[in-house]
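Asks: I'll drop the sequence and a predicted model, then ask my questions.
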Amino acid sequence: MRVSSSLGLGVVCTVSALALGAFGAALYLAPATPPALADPTAVKTVPVATVPFADERPVELQLTFNAPVQITSPVDGVVTAFRCTPNGALDSSSSSLSIDGMPLLTIATPTPLWRDISPGDTGADVQGVQDFLNGRGGELTADGTAGLRTIAELVRLARAAGQPDPSTTTVQRAALLWIPYEGAPVSKCSAALGQAVAAGTEVATVAGGLRGADVDLRGQELLPGAREISVSGESFPLDEDSRIRDPEALSRIVGTPAYRDALADGASSLNVTMSLVEPVEAASVPPSALVNVGPGTGCIVAADHSAVAVEILGSKLGQTLVRAINGELPGEVDVRPGDDVTCG
C-alpha cells in the first residue's frame, strides 16, 4: 500500500514542531548558573566558617641525660653466653648474660639491687622489683615490702629466662643482671664469650636515663594556653616553662621509636610537633577579605559594612584563620572590601 507524500510531510512537520517546543521549554526551565560556577567577580560576601585551631608547629625537643651506667656481673665465673650489641639493648625480663652456664635474669629497676631480698624486707629496691614485676603481668601491691607473692612472681620470670632451679625463698642478687631502665641503649659491650669475670666486673655500659626534655621557644610568638608535643604519635604535656620533668612522661618518651632512632644516631634532640592542648575557635576567611594587614593583625568587613579588627592566627587550605580582637566575628564577610576600610 502506498502512503501519500502529503501525509508523510505532515508527520515530519508535526514531529519537528514538537521537538522545537520541547527545546524551547528546556531553555525556559533551565536552572540558573550554580554558585560554584558563577563569575567570582559577582560574589560579594561569603559565610564565615569556624574551625578549631591548635597552632601546630614543628619544634626541636632538646634531651638531657644522666651519666652513662656501668653494668656489672653479679658473680664470679666464665661468660658462657652474652647477647650484647652496641646501640642495641639488654633484654629485660629475659637473659642477656650467662655465667658458668647459668642464665641471669635481666631486671630493670631505678635503684640498683645491692642485696638478697627476703620476705619482710623493705626499701626502694624492693619497690623497684615490684614495679618491674607488675609491668610483666604481676598484680602486686608495690608498697616496698617484699612478700611471698613478690618472690613467686620473680621465680616465674626466672624460670621463663632459663634458670632451672631459682630460689623460691629469696630474691637472689647473684641470679640477676641489673640495668637502670627499660630499653637502655648499649654504648659498649665489655665482656666477651669465654672471658673469666669477677663479681663487680664491668660487662657493658648503657646510656644514662633521660633526665629531662626542653622545647626552646625563644623568639616565637605563641597564643596563651597549655601546650603539648607529639612524639611518634604519642602526646606529652609541657609544663609552664616548656619542659618535661615528669618521670612517667620521660619513661614513655624513652619507649618511642623516634627516641630510639635518635640515640642510635647519637643525636641529643628530636624534631617534634607542638600544639595547644585545648584548640581555640578560629574563623576561616578568604585571604582577599583581609585589609589593613599588619604584623599579626588585620581587618575584615561584615555584610552590614561594619569593620572588625582581627588577629591573624595562620592559614590552612588556602584560607586565612583569624579571630576577633574585640567582640564577635560576623556571620558573613565581604570578600572585596576595598582599601578604604578603617578598623576601630
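Replies: Arrived safely, thanks for sending. Since the structure is predicted, the reported quantities are computational estimates derived from the model, not experimental observations.

Asks: Only C-alpha atoms from now on, for both contacts and neighbour counts.
Replies: Will do.

Asks: List the buried residues for stretch 158-177?
Replies: In terms of neighbour count (16 or more other C-alpha atoms under 10 Å), stretch 158-177 has its buried residues at 158, 161-163, 166, 170-177.

Asks: which other residues reach it?
Replies: 71-75, 93-95, 97, 102-107, 113-119, 148, 151-152, 154-155 (C-alpha atoms under 8 Å, 6 or more residues apart in numbering).

Asks: Could you pull out the strands in the stretch 101-250 of the chain for me?
Replies: Ranges of strands in the stretch 101-250 of the chain, per DSSP state E, counting those that start in this stretch, are 102-108, 176-179, 186-189, 196-197, 202-206, 210-215, 227-231, 234-237, 243-244.

Asks: So which residues make contact with stretch 269-283?
Replies: 48-63, 225-231, 237, 258-259, 262, 313, 320-323, 329.

Asks: Included below, for side-by-side comparison, is a second structure:
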Amino acid sequence: MDIAVSVGAPQGVSVSRSGIITAWSCRPGESIESGKSAVTLDGVPLVSLSTSVPLWRDLSVGDDGADVSALEAELARLGYAVDGNGTLSYRDLAAFSKLASSVGADVKDVVPRDAVVWLPAAAVEVDKCEIGLGSNVSAGQLLASVSADVEVAPVALPEGRIPGPRLLNAFGEPLALGDAGELPTDLPAGLVRKSPLFREAVGGSDNVTSVTLKGTAVLATPVQVAAVPATAVQVLDNGNGCVFTDTSPYAVKIVGSEFGNSFVLFADATPPTSVLSSVPKEHQECG
C-alpha cells in the first residue's frame, strides 16, 4: 500500500542572547529534545523547548496570548501542572521554574525568552553542528541545522478487509494503525527519516517536499485462511461465497486471490478438510 509522507523545510536551532558556549551536546545524527538542555551559555544552561509559537518576549504573571498558550501546552505535555487558560499564572511560572531547575537553571520571577532554545518539534535530529564548544555566539546565531519534520498521512485500508487491528510494516518496527488507517500521534519523525524506505526515496536531497513509500498492513493477530481453487467458490455478494463438499455447502469470506487460487475464511468454526474443486451443478445454498 502507498504511504504518503510530507517533508517540511529544513530547520535551525539558535539562541536568543549572546555569550560563550561552555557546554554543547551537539552530535550529527543524535537528537535534541524538548524539556532538556543541549547548550550552556556563560555557565547558564538553556532550556530546549518546543512550542507551537516561539517565545518572542519575556513572560510575566498576567501576560496572555498565543505564546502563553503554547508554553502551557508544552509544559503540560512534559508532565508539569499548569492552569492552561492562556494567561500566565503563578502556577504556570512555578511549572517553568521547575523545568528550568531540572536542567540546572534558576528562573523565578519571569519566563525569560533568552533562557529558552526554541525547537520546531519535540525532538529534532541534528544534521550539522554549526558552532563548537567555546564559540562566542550572538543573539539569533545558528547553533545547529536539524532535519526537516515529516508527517505521515493515514493509509488507505482495503474495502472488505478482515476485521481486526492492524500493524503497518514500513519503518523498521510495526506501528499500530487506527480503524481508519491513522498512524500513532506520537510517531517519532526520526523513526521515519532513518528508515531505509525514506532514505532511498529522498536520495539525499534537501528539496524534497513529499514522497510516497510502499508498506504492508498486517493483522495484529493472524487468522487462518484456506487456499482453494477459484473454481471451487460460488461467489455471492459483498465478498461472501460458498464452497462445497460431497455432502454440504460451507459459507466463506473471500479475502484474496492469487495464481488461480482464492483465499477464504470459513464461517464455520470447524472447516472441512477438503472441498470440491468446482461448484456442483446442483447444490444446496449456503445457510
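Replies: Received, thanks. The structure displayed is predicted, hence computed values, not measured ones.

Asks: Pull out the buried members of the contacts of stretch 269-283 of structure 1.
Replies: 48, 50, 53-55, 59-63, 227-231, 237, 258-259, 313, 320-323, 329.

Asks: Filter these down to the ones in helices?
Replies: Mapping these onto helices (DSSP state H) picks out 258-259.

Asks: In terms of helices and strands, where is residue 74 of structure 1?
Replies: For residue 74 of structure 1, there is no enclosing helix or strand under DSSP states H and E.

Asks: can you count the residues close to it?
Replies: 23 (other C-alpha atoms under 10 Å).

Asks: so who does it touch?
Replies: Here residue 74 of structure 1 is in contact with 173-177, 198-200 (C-alpha under 8 Å, 6+ apart).

Asks: what range in structure 1 does stretch 11-20 of structure 2 sit on?
Replies: Using TM-score structural alignment, stretch 11-20 of structure 2 lines up with residues 69-78 of structure 1.

Asks: what does stretch 37-56 of structure 2 give?
Replies: Residue span in structure 1 matched to stretch 37-56 of structure 2, by TM-score structural alignment: 95-114.

Asks: Could you tell me the end-to-end distance of the matching stretch?
Replies: Stretch 95-114 of structure 1 stretches 19 Å from its first residue to its last (C-alpha to C-alpha, to the nearest Å).

Asks: Likewise for stretch 186-199 of structure 2?
Replies: 21 Å.

Asks: From the chain's centroid, how far away is that stretch?
Replies: Mean C-alpha position of stretch 186-199 of structure 2 versus that of the full chain (C-alpha atoms, centre = their mean, to the nearest Å) differs by 9 Å.

Asks: can you pull the buried residues of it?
Replies: Buried residues in stretch 186-199 of structure 2 (16+ other C-alpha under 10 Å): 188-190, 192-193, 197-198.

Asks: and of those residues, the nearest to residue 272 of structure 2?
Replies: residue 197 (42.0 Å; C-alpha to C-alpha).

Asks: which SSE is that closest one in?
Replies: Residue 197 of structure 2 belongs to helix 196-202 when assigned by DSSP H and E.

Asks: Identify each buried residue in the helix or strand following that helix, please.
Replies: Per DSSP H and E, the first helix or strand lying C-terminal to helix 196-202 of structure 2 is strand 210-214. Residues of strand 210-214 of structure 2 classed as buried: 210, 212-213 (neighbour count, 16+ other C-alpha under 10 Å).

Asks: buried residues in the helix or strand following strand 210-214 of structure 2?
Replies: Under the assignment DSSP H and E, the closest C-terminal helix or strand after strand 210-214 of structure 2 is strand 216-219. Within strand 216-219 of structure 2, the residues that count as buried by 16+ other C-alpha under 10 Å are residue 217.

Asks: Report all helices and strands that the next helix or strand after strand 216-219 of structure 2 contacts.
Replies: Past strand 216-219 of structure 2, further along toward the C-terminus, the next helix or strand under DSSP H and E is strand 226-229. Packing contacts for strand 226-229 of structure 2, counted by 3 or more C-alpha pairs under 8 Å, 6 or more residues apart in numbering; DSSP states H and E, involve strand 261-266.

Asks: Which residues outside the strand it packs on are in contact with it?
Replies: Residues contacting strand 261-266 of structure 2 (C-alpha under 8 Å, 6+ apart): 224-230, 233, 250-257.

Asks: Residue 154 of structure 1: what's it in contact with?
Replies: By C-alpha under 8 Å, 6+ apart, the neighbours of residue 154 of structure 1 are 133, 171.

Asks: So what does it match up with in structure 2?
Replies: Checking TM-score structural alignment: residue 154 of structure 1 goes with residue 96.

Asks: how much space is there between that match and residue 262 of structure 2?
Replies: 61 Å.

Asks: Export the buried residues of stretch 158-177 of structure 1 to JSON lines and append columns for distance to residue 249 of structure 1.
Replies: Output for those, formatted as JSON lines (distance: C-alpha to C-alpha, whole Å):
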{"residue": "158", "distance to residue 249 of structure 1": "29"}
{"residue": "161", "distance to residue 249 of structure 1": "29"}
{"residue": "162", "distance to residue 249 of structure 1": "33"}
{"residue": "163", "distance to residue 249 of structure 1": "34"}
{"residue": "166", "distance to residue 249 of structure 1": "34"}
{"residue": "170", "distance to residue 249 of structure 1": "33"}
{"residue": "171", "distance to residue 249 of structure 1": "29"}
{"residue": "172", "distance to residue 249 of structure 1": "31"}
{"residue": "173", "distance to residue 249 of structure 1": "29"}
{"residue": "174", "distance to residue 249 of structure 1": "32"}
{"residue": "175", "distance to residue 249 of structure 1": "31"}
{"residue": "176", "distance to residue 249 of structure 1": "27"}
{"residue": "177", "distance to residue 249 of structure 1": "26"}
